[in-house]
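> Following is a predicted model, sequence given first.
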Amino acid sequence: MPFDYDLFVIGGGSGGVRAARVAAATGAKVALAEEFRMGGTCVIRGCVPKKLMVFASGYSEMFEDARAYGWELQEGAFDWTQFRTKLHAELDRLEGIYRRLLGNSDVTIFDARASIKDPHSVQLSTGQTISAKHIIVATGGRPVVPDIPGAEHGITSNDIFLLDEMPKSILIVGGGYIASEFAGILNGLGVAVTQFYRGDQILRGFDDEARSVVADGMRAKGVDLQLQTNVAQMEKRGDGIWVKDTNGVEKSYDQVMFATGRAPNSDGLGLEEAGVTLGRGGAILVDDYSQTKTPSIFAIGDVTDRVQLTPVAIREGMAFVETVFKGNPTKVDHALIPSAVFTQPELGTVGLTEEEAGKIEPVEIYSTSFKPMNHSFAGREDRVLMKLVVSKATRTVLGCHIVADHAGEMIQLAGIAVKMGATKEDFDRTVAVHPTMAEELVTMKEPVRSA
């Protein structure tokens, strides 16, 4: 009995859409189901709207700096309603592009929730059952709210873009990149921001020196960052939310936002009934080719909880098509992935941290921190960090960490060199571009320490 489709994709985010389009280009008959909006976390409630809010929040400092540079400007105010209207219009436009791309690729779209009925068929919320030779689960992840008394009064990053008005004050709970990014965004938009993190320093897993520079920069810009602090209980009181923290301090805020982790969207999909194994937190367990224990079912992106980055999900989708539809078994290379954290100050990173590298082999650390020219002239205290982690034995640059304006742009280019296995001497042979911040990456001659 023939299948209705060669491939059925569950989830219309970046990874699922790319897998569907590339598979269809091979001549395969492809369908995709999405229960919410096309574009997934990144386009609808993640990277794209967040980065636009980062841009918006930066203008408060730009106006101040402009006056320092001799421009006469009148004081202005941020209009959240105007920005939000334009933001959602842009998200609508992007969703339309995703739909057109799928349609132009001859991918059949089902605006419905899909679950797996058996290894070769899916059940839609419309009641329709569809068979497929291969199934990809690309349902992404979602924010989770901690089990704290009164936590139901808080919001998550999903809700930020939907607020009717900007709060005057907000408590952000968490120390990861989402919490820290929104602390900077909302602070820049004029909100009084307090951030709680239960650990010793924000951005756990990133280079210690780099995350300390980020934390200091956030505080200098006005974020009330409180470490070793968490919410003990909270409740709705009048127009605000009363919070008692784990140190016994009580305070009220207009909003409380939780950014305390994400969970894979694997619930209620019929995965385990179809023989798929789930791991910690509901992550779908897959092999190097994104294949589950059930040979006809694959999974990509955040639902597998490997590396939660949009470009990684896209790479995984393309590797799946190479493997299954092009007969070219392709593993996804998850090593040396450059990434950026759009905190204020911004962090760009690729490769090993100083702490990770030091546990593997002897390394030399080349690091410099300074006031960049543009901020120094404007009278700001912002500091930049440029850092290389270098193998003593091979001289290979094992890691590069940048804290600076546009660090994400810089790390994309530095990531090419690190991925190619460049040595410290390769960096040294490169002529500096002057005057720039990034020139420090090729002018640091002596290590500051060994690890």
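Arrived safely.

> make it CA atoms for all contacts and neighbour counts henceforth
Fine.

> Could I get the full set of helices for this protein?
Taking DSSP state H, the helices of the chain run over residues 14-25, 40-45, 47-68, 80-104, 157-160, 177-188, 208-220, 310-324, 354-360, 373-378, 407-419, 424-429.

> another one to put next to it:
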Amino acid sequence: MSYDYDLFVIGAGSGGLAASKRAASYGAKVAIAEGDKVGGTCVIRGCVPKKLMVYGSKFSHLFEDAVGYGWRPVEAKLNWERLIQAVNQEVNRLSELHISYLAKAGVELLPFFARFADPHTLELVDRQGQVQQRVTAAKILIAVGGEAIKPNVPGIEHSITSREMFLLPKQPKRMAILGGGYISVEFAGIMQGLGTEVIHFLRGDRPLRGFDQDIQDGVYEGMLRHGIDVRPQCQITGLKLTKKGNIRIRYEQQGQACETKVDTVLCAVGRAPNLQGLGLDRAGVHLSTNSQGIVAIAVDEYYRTNQEHIFAVGDCTNRVNLTPVAIAEGRAFADTQFGNLPRTLSYENIPSAVFSQPEAASVGLSEAQAKAKLGEENVKIYRAAFRPMYHSLTGRAEKVIVKLVVEKNTEWVLGAHMVGDNAAEIIQGIAIALKMGATKKDFDATMAIHPTTAEEFVTLR
């Protein structure tokens, strides 16, 4: 049977873009469907605009820090509208750049949402839900990413998600953030740095569950030092829009009923695969459900679903939900299916970062994970906490934490963790060492660059 395309990709995010261009380079006839801006969550409403806002939020701290270095105090005022406009201009530029890359690669871009009509046929749908075209493909890759979810709480429709954060016409004066993951923590630092009063509601005692305990504690303490009103052990019971346009939040904290009013509520309690409207049942694609109740597309190590010709990569499979992982999966899929270079990925020692304030980054096993895996007696911890040299003149009580998790007998470095400025930049380099199987002796034998924060990783005793 002949088909319109050798490969049809649903979703022009990180994974879909990488897979389509790589497959086309092998001579495949490829099309990709995207009903939103090209670039996916990372470029449009995630990593890129968020990091730009992180940069923007740090200037308020820099102005204050400069006084300790002899500069006169600065009275600066943020122009919110100008910041949002500049961020979105850069997002649009990058989106157009990705479109040009597709054209150069010979990939046909179809500006529609795609859904299955049957296992080999796709309907292309416009924003009004009208079918504009039907196409067939020999192989189909699902790369639709994830979407923010909201809890089942009365009035939760009055909250926004990270998708809307970059589109707010006015800066909130007082803002509540719900959730304890990296997105909530990052926006808490961004908005506080930009001058918004931030209340951060946590269900547990600390943010960033799943990270090393020192990272959880270090970020939490740093948030408090930066003036964020963190309220742990809170259960949100309802939101209500007032006549004045404020939002009243009702919550319970340690069994006590409380309430407060804010201008804006950001709901950042988690994300889930964006599977709605794909028509997966028409294609017979099987789904899986994890222990948290998150439904995702089930795939094998080569990203194949239960249907031999249908594949999925990235956040819609709910494996490791990071942009570089989706890109690597997309390329591995294309190499395997179209390049005659079958390969899989290793999901060990994937570095990750939280662009919180203070910043945090991690690679490998946490202390708790290492001890659970090897036994407490077989793990050795090397740790240092100190005030960075930069703040010796600013007067701020900032603290850096650096930590290595080491297997006691072999001295194999199992994990590296850091809280402090430039943590992501530093851990990226250390990730190479862990990937190569470095030992503590290798770290000790490495000459330090002085004076730096990074040198602490090779001088830990």
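The structure has been received and is ready for your questions. Since the model is a prediction, treat every value here as computed from it, not as a measurement.

> would JSON lines of the helices of structure 1 with distance to S131 of structure 1 be doable?
JSON lines is the format used below for those (distance: least, C-alpha to C-alpha, whole Å):
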{"stretch": "helix 14-25", "distance to S131 of structure 1": "16"}
{"stretch": "helix 40-45", "distance to S131 of structure 1": "24"}
{"stretch": "helix 47-68", "distance to S131 of structure 1": "33"}
{"stretch": "helix 80-104", "distance to S131 of structure 1": "20"}
{"stretch": "helix 157-160", "distance to S131 of structure 1": "33"}
{"stretch": "helix 177-188", "distance to S131 of structure 1": "38"}
{"stretch": "helix 208-220", "distance to S131 of structure 1": "49"}
{"stretch": "helix 310-324", "distance to S131 of structure 1": "17"}
{"stretch": "helix 354-360", "distance to S131 of structure 1": "46"}
{"stretch": "helix 373-378", "distance to S131 of structure 1": "60"}
{"stretch": "helix 407-419", "distance to S131 of structure 1": "41"}
{"stretch": "helix 424-429", "distance to S131 of structure 1": "54"}
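
> could I get those as a markdown table with distance to E273 of structure 1 and mean neighbour count?
Compiled in a markdown table, the helices of structure 1 are given as follows (distance: least, C-alpha to C-alpha, whole Å; neighbours: other C-alpha atoms under 10 Å):
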| stretch | distance to E273 of structure 1 | mean neighbour count |
| --- | --- | --- |
| helix 14-25 | 22 | 25 |
| helix 40-45 | 25 | 21 |
| helix 47-68 | 33 | 16 |
| helix 80-104 | 30 | 15 |
| helix 157-160 | 30 | 16 |
| helix 177-188 | 34 | 25 |
| helix 208-220 | 43 | 19 |
| helix 310-324 | 23 | 22 |
| helix 354-360 | 39 | 16 |
| helix 373-378 | 58 | 14 |
| helix 407-419 | 41 | 19 |
| helix 424-429 | 52 | 16 |
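
> between those helices, which one is nearest to I130 of structure 1?
Proximity to I130 of structure 1 (C-alpha to C-alpha) singles out helix 14-25 among the helices of structure 1, at 16.0 Å.

> Go ahead and confirm V406 of structure 2 touches H417.
No: checked against C-alpha atoms under 8 Å, the pair V406 of structure 2 and H417 is beyond contact range at 11.8 Å.

> Between those two, tell me which one has more neighbours.
Neighbours per residue (other C-alpha atoms under 10 Å) separate V406 of structure 2 from H417, with H417 holding more: 32 against 23.

> Can you give me every residue that contacts the aligned partner of the more buried one in structure 1?
Matched to structure 1 by TM-score structural alignment, H417 of structure 2 sits across from H401. H401 of structure 1 makes contacts with D207, A210, L347, G348, T349, V350, T353, L385, M386, K387, L388, I411, as judged by C-alpha atoms under 8 Å, 6 or more residues apart in numbering.
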